[in-house]
Structures are given as structure tokens and as C-alpha cells.
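K.L.:
task: produce atomic coordinates for the following.
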Amino acid sequence: MLYRHGDVLVQSVERLPSAHPRPGATLARGEITGHSHRFSDAQRVQLYQAGAELYVEVLADHAALIHEEHHTFTLPRGVYKVWMQREYSPEAIRRVLD
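P.N.:
Take a look at the predicted model:
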């Protein structure tokens, strides 16, 4: 299953790779607006970092992903890979800025 929350993509994966726990419940902060893609209840999720890759494990039956400019949606219990949308320009492939 693949979910899109603005410029943040979240994909269900079968298992968590070797990764280190990361504190907090924020997937991405907006560089321009200051808004953030975050879970409303940090106790329902655990973030993990595996090199440059970000993962989230939903520990409860569901967890709400929120942002000031996007609809809230809930992710069911499971493990997910998270990445930011990228865009092409002649200079480079770069992350979309929010």
C-alpha cells in the first residue's frame, strides 16, 4: 500500500530493516512554511533511521498523520518506509520544498 501526504510518500513494507530508533513523531518539516508532516500522538509510533532512509512503525491499531495544509489520514498498525517527493531540474534532482 502506498500513501501520499503532500510531498511525503509512505509505503507499507513487510518488515523493518536493520535501523536505529529515532526520537519524535515528525516525518518532515516544511523549509518554507514551517509546517510539518507529523503524527498527532507520538506514543502510537516509533521512527527509525537506516542510513538515509526513514521508517515508521505504527504500534497502535492506527495513527493519524497530520499537516496544516493536507487532510489527516490514518495509517493502520504496521511498518512503513517514508520518503520525500523529488523533482527534476536541469541542475539536479532535488527534494520538493514545502
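K.L.:
going forward, measure contacts and count neighbours with C-alpha atoms only.
P.N.:
OK.
K.L.:
what ranges do the strands span in this structure?
P.N.:
2-5, 8-13, 20-22, 26-29, 36-39, 45-50, 53-67, 70-84, 86-88, 93-95 (DSSP state E).
K.L.:
and those strands as CSV, adding mean neighbour count?
P.N.:
CSV is the format used below for the strands of the chain (neighbours: other Cα atoms under 10 Å):
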stretch, mean neighbour count
strand 2-5, 14
strand 8-13, 17
strand 20-22, 13
strand 26-29, 17
strand 36-39, 20
strand 45-50, 19
strand 53-67, 18
strand 70-84, 17
strand 86-88, 11
strand 93-95, 12
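K.L.:
skip the chain neighbours and tell me the closest residue to residue 40.
P.N.:
Sequence neighbours aside, residue 64 is the residue nearest to residue 40 in space, at 5.8 Å (criterion: Cα to Cα, 6 or more residues apart in numbering).
K.L.:
before we compare anything, build this one as well:
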Amino acid sequence: MTEIFAQGDLLIERVPDVAPSGTLAETADGVPLVLLEGEATGHCHAIRERVTLFRDDDLARDIPAGLYVGHLLIASAYARVTHEEHAPLTLPRGTYRVRRQRELGPRDARVLAD
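P.N.:
Here you go, the predicted model:
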């Protein structure tokens, strides 16, 4: 079963480990890495522990355009995602795929015929 974590409009899915590829962003201890910034409030989902964020669109072909943020590699015991309006989210060591959650509208609902 896939482990999925959510914090506001951020969705984080644990995935099998992969070597970082594509565009890389690494942080130093104490320097926040902003995963996503709120459109209305400007509040951000950030991590202060040392992590690696990489973006490789080939690893996210199944995610709708515009929703993929990147892959997050946590090499230490854990990393904590913080946000001013949500409880902190603690992620254990591993690799995660990070994306925006989108709000569904009436046109997104479908009825399946038998």
C-alpha cells in the first residue's frame, strides 16, 4: 500500500528510492527549502532539515500538468514539513514524490456507466 501524506494543498507520496536526476536543489541545515507557496496567503510549506529536492518530469508522467513539484530525498532520520496554518508533518527517511492537490470542480465529476 502506498503511503500518502497531505498538508493543505500539498500531497506527498512515498515512492521507491531513485537516484536524484534532473534539476537538483539541496539545502544546508537551518536554511528552509520551500516546497510550495500559498497563492492567497503567501504562507509556505517548508523543510528546515537537510534534504535534496529534484525535479525530473520523466518520473511524473502520470501527474497532470502543473501539479508536479518534485521528488524529495530525505537521507537523515526524518524531515519536518511546516506551514503556518497546518500542523507539522514529519516524514521518515526515504524518497517522496511531491505534488499540489487540485480542487475538483463540477466538470471533474463523472458517472461511470455499467
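K.L.:
ok so, going back, does the residue nearest to residue 40 of the first structure touch residue 71 like I think?
P.N.:
No. Counting by Cα atoms under 8 Å, no contact exists between residue 64 of the first structure and residue 71, whose distance comes to 10.2 Å.
K.L.:
quick one, what contacts the residue nearest to residue 40 of the first structure?
P.N.:
39, 40, 41, 72, 73, 74, 75 (Cα atoms under 8 Å, 6 or more residues apart in numbering).
K.L.:
which position in the second structure aligns with the last one?
P.N.:
Looking back up the chat, that one is residue 75 of the first structure. Alignment note (TM-score structural alignment): residue 75 of the first structure maps to residue 91 of the second structure.
K.L.:
and the aligned partner of residue 59 of the first structure in the second structure, what is it in contact with?
P.N.:
By TM-score structural alignment, residue 59 of the first structure lines up with residue 75 in the second structure. Remark: with contacts taken as Cα under 8 Å, 6+ apart, residue 75 of the second structure is in contact with 51, 93, 94.
K.L.:
swap in residue 3 of the second structure?
P.N.:
13, 14 are the contacts of residue 3 of the second structure under Cα under 8 Å, 6+ apart.
K.L.:
separation between it and residue 14 of the second structure?
P.N.:
5 Å (Cα to Cα, to the nearest Å).
K.L.:
also residue 66 of the second structure?
P.N.:
Residue 66 of the second structure is 20 Å from residue 14 of the second structure, by Cα to Cα.
K.L.:
how about residue 108 of the second structure?
P.N.:
Relative to residue 14 of the second structure, and taking Cα to Cα, residue 108 of the second structure is found at 26 Å.
K.L.:
then residue 95 of the second structure?
P.N.:
6 Å.
K.L.:
count of neighbours near residue 17 of the first structure?
P.N.:
By other Cα atoms under 10 Å, 13 other residues sit near residue 17 of the first structure.
K.L.:
what about it, distance to residue 53 of the first structure?
P.N.:
Where residue 53 of the first structure is concerned, residue 17 of the first structure sits at a distance of 10 Å (Cα to Cα).
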